[in-house]
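**Student:** the amino acid sequence is not available; the structure is as follows:
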């Protein structure tokens, strides 16, 4: 894989309508305003007293501004500007729903493990239905957090070995140094973890303080990994100096020898990482080690299962109807880039040797159509979005019309989706699960029901309502089994992997779902 990122493309799909915006003044108008004959002073590059006087006069002359100031200045302005009309329209009523939802909504607490919770919420729902488990059954997100943190540390250090000869201020090196250890992830990263390490019930590896409150542990590991990276770079450089006069070896071969030498120290560093994790989170079962799980089903009947994490994942979770995770495909909507093409992000991953994170970029209508197909079949849908935009967790609503900024500030946000991504205003920050959709008489989506992972006391008993306009503007990714994906897109995924467009590590499509 490896080609330059595509240039931004104009929006072409009929289903996507960019918000209205005021057109900028023409160059001719701007030049005319600078005419020396109009008697006006030229615009100043600084904020002057004259500017402030003029702006203040304009503010005072509009009585709407004074009323808005009275209402807003002593409270959160978003709370003051919630649209009553929008809340009345956004009812939790749907005509397409999966047969059964998780009754006990999981709680990621003060962690960024939403991507893992979304995946395990889908898997536990299938297992609960097939095996008649109690409603409080959960898979261990703490176990996945442990093995993901361990794998991420190893993945980062291997990246540092590969980049050991690049300057320390190289943009890629610096970007990877920003957050070598964090809670965030992508769907394919979750698949890579469970394929290598398996799954266990939460009763086998329950939550700890630091799995539910991850910032301090992440901070400790981040500092240690930066320290380790500098040490590995130093060891690699020393090894290369020692090999400088060795004959019969190419530079590439010498680099590999130097990396192997430094890798011995990396194993010692990884032992320290494991120790920190085990002290903070507990000691998890190894992927092939047997554990005994004793539990009651929903009818209070006793059961006992002796298995391993990998067998539990393959024989219990996958066989329950959750499907083969390796057969799932990620569809994204990134209007900056060309549609109907495969994309990946350089150096994005968490498991050395795991499958790469691949996306098919396509029209937003395709994401919606695939999600509707799955929901009609009774299948919940993993999706990624920018949850902080036009949303309120207390009200349990995500709607582009939720806040009426224009009423108070006489302005609104006019950035298009492509512009928000390009300027850093938006990226995928959170992963959740779709469980229902309401369709109008023409079969078009109106609103969606979303299972969150902020516990039953947040949102509407743990569930949110998402308007279809919000889906268009702020949803980036939908994951589906390839059997439910249009054939032409599946063909792109299966035949173009060696031709995937490689985006740089800092591209917004490499953002990890990490909202806490």
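**Tutor:** Thanks, I have it. Note that the structure is a prediction, hence the values are computed from the model and not measured. Residues are numbered from 1 along each chain as shown.
**Student:** going forward, measure contacts and count neighbours with C-alpha atoms only.
**Tutor:** Fine.
**Student:** who's in contact with stretch 176-192?
**Tutor:** 111-116, 119, 145, 149, 152-153, 156, 214, 218-219, 221-222, 225-226, 325-326, 330, 349-351, 354-358, 479, 512-515 (Cα atoms under 8 Å, 6 or more residues apart in numbering).
**Student:** ok, residue 372 touching residue 438?
**Tutor:** No: using Cα atoms under 8 Å as the test, residue 372 is too far from residue 438 to be in contact (9.5 Å).
**Student:** between the two, who's got more neighbours?
**Tutor:** When residue 372 and residue 438 are compared for neighbours, residue 372 comes out ahead with 27 against 21, by other Cα atoms under 10 Å.
**Student:** residues touching that one, list them.
**Tutor:** Neighbouring residues of residue 372 by Cα under 8 Å, 6+ apart: residue 437.
**Student:** ok, structure two:
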């Protein structure tokens, strides 16, 4: 039987508060300064000195501005590290994020329309249809979705296709695209349920309109270009009439099939050493499937260090809003003592964080260094994509404890996995519901 809050309850709570000698002082401090400033631990900042025993040369940070394209920026950053090293490029060289964004949004629109057709026999109140309509397309994504776009469309240098007002701030474009796609969904569901033969032709015209919207917002996607640059030694280079696919093959030259997603999800529904995918999550129809191998945090950490030691940075997904100071560029689960401040137990296990919706992967960045003391990692160097005015010229410091608690995914070259782990990764994946935490898209905006 439910029970309402009585006046006696409130009086009891007030009496308990009155017995606390520190209550008035804490009330003044919290109300005037805010929770985080009052709960801040200065020792955290002292321990997060941005010096590391192992670093990968990564160059200048990029800036996603007011868009949720962190996963694209992080992935292209790992690729430009590789490219810059092999071709002696300057530190400010970037690959075109808008080019990848154009094709991602175009493919996501088709993905949505295809799923609307597949679920047309389900009521609008079904959870899957509701989930689709909640966000027809958006800025966010996962590693395998990035690979699907690049494997189909290649990449280009930023000089070949530059950012626009609508890529720097995607709010209005997303609003227009989602309105259009929801409108299209009403038409397609009716056509399918009426048994019409026009479904494909109507969908084709819908995609034609999506393409037009994207061209107006981003410009026409480049199909051929000249790659012109000076290297660090000021030597001039030009490579003419390149296609995006040829540029990727010649300059980036990475086999994306070798890079796989390793997650740490210690929840009861996901046993370790199994692979998982997420129903209806993706962008390119017929492209690469989202697939995760779930391993222990010890193994995830070991693989990350292996890749760094070989000179390769590591794309990773985490819950960036938890216990982080954006301005100082610190991510540390000891940054704030909120439980001590309020005298309440706020602890949750990593599994409980996921199961009870307290935490999920919301941001993708790049690990470019680690500080190893007496054989153990103590803190990590992180390349963010929020420009150079935060942290240390855009780089953040992540404590070891934060890494273990709030990092959920890393992308690792299969050559660093054992034979047994590669066999695990090759398993057919268990299909999870669309709203599973491991299906959360990295989308956090600057």
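**Tutor:** Okay, I see it. Since the structure is predicted, the reported quantities are computational estimates derived from the model, not experimental observations.
**Student:** among the contacts of stretch 176-192 of the first structure, which are in strands?
**Tutor:** Among these, DSSP state E puts 330, 358, 479 in strands.
**Student:** quick one, longest strand in the first structure?
**Tutor:** strand 430-439.
**Student:** quick one: it aligns where in the second structure?
**Tutor:** Per the alignment by TM-score structural alignment, strand 430-439 of the first structure matches residues 363-372 in the second structure.
**Student:** who's in contact with that stretch?
**Tutor:** Contact partners of stretch 363-372 of the second structure, identified using Cα under 8 Å, 6+ apart, comprise 51-58, 70-71, 74-75, 77-78, 305, 308, 312-320, 377-385, 441-444.
**Student:** equivalent range in the first structure for stretch 170-186 of the second structure?
**Tutor:** Mapped onto the first structure using TM-score structural alignment, stretch 170-186 of the second structure spans residues 214-230.
**Student:** identify the residue of the second structure aligned to residue 340 of the first structure.
**Tutor:** Aligned against the second structure by TM-score structural alignment, residue 340 of the first structure finds its counterpart in residue 273.
**Student:** and that match, what does it touch?
**Tutor:** Residue 273 of the second structure makes contact with 293, 294, 295, 421, 424 under the criterion Cα under 8 Å, 6+ apart.
**Student:** gap between the two ends of stretch 127-139 of the first structure?
**Tutor:** 10 Å (Cα to Cα, to the nearest Å).
**Student:** residue range for it in the second structure?
**Tutor:** Using TM-score structural alignment, stretch 127-139 of the first structure lines up with residues 83-95 of the second structure.
**Student:** quick one, the strand or helix carrying residue 130 of the first structure and strand 430-439 angle?
**Tutor:** Assigned by DSSP states H and E, residue 130 of the first structure falls within helix 114-131. Here helix 114-131 of the first structure runs at an angle of 60 degrees relative to strand 430-439 (axes from the mean of the first three to the mean of the last three Cα atoms, to 10 degrees).
**Student:** so where is stretch 466-480 of the first structure in the second structure?
**Tutor:** Using TM-score structural alignment, stretch 466-480 of the first structure pairs with 398-412 in the second structure.
**Student:** in the matching stretch, which residues are buried?
**Tutor:** 398-412 (16 or more other Cα atoms under 10 Å).
**Student:** now stretch 174-185 of the second structure
**Tutor:** Neighbour counts over stretch 174-185 of the second structure (16+ other Cα under 10 Å) mark 174, 177, 178, 180, 181, 182, 184, 185 as buried.
**Student:** and it, how far from the first structure on average?
**Tutor:** Once superposed with the first structure, the aligned residues differ from stretch 174-185 of the second structure by a mean of 0.8 Å; criterion: mean Cα distance after the TM-score superposition for the first structure.
**Student:** what helices and strands are in contact with the lengthiest helix in the first structure?
**Tutor:** Longest helix in the first structure, counting residues (DSSP state H): helix 251-281. Applying 3 or more Cα pairs under 8 Å, 6 or more residues apart in numbering; DSSP states H and E, we find helix 251-281 of the first structure packed against helix 141-162, helix 209-212, helix 215-242.
**Student:** okay, and which of the contacts of residue 273 of the second structure map to helices?
**Tutor:** Those of these lying in helices (DSSP H): 421, 424.
**Student:** now the contacts of residue 273 of the second structure in a markdown table, with neighbour count?
**Tutor:** What follows is these, written out as a markdown table (neighbours: other Cα atoms under 10 Å):
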| residue | neighbour count |
| --- | --- |
| 293 | 24 |
| 294 | 25 |
| 295 | 23 |
| 421 | 15 |
| 424 | 19 |
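**Student:** the helix or strand containing residue 379 of the second structure: how far from the chain's middle?
**Tutor:** Assigned by DSSP H and E, residue 379 of the second structure belongs to strand 376-383. In terms of Cα atoms, centre = their mean, to the nearest Å, the centre of strand 376-383 of the second structure is set 19 Å apart from its chain centre.
**Student:** residue boundaries of the strands in the stretch 301-446 of the second structure?
**Tutor:** Along the stretch 301-446 of the second structure, the segments classed as strands by DSSP state E, counting those that start in this stretch run 314-318, 324-325, 330-331, 363-373, 376-383, 395-399, 407-413, 430-432.
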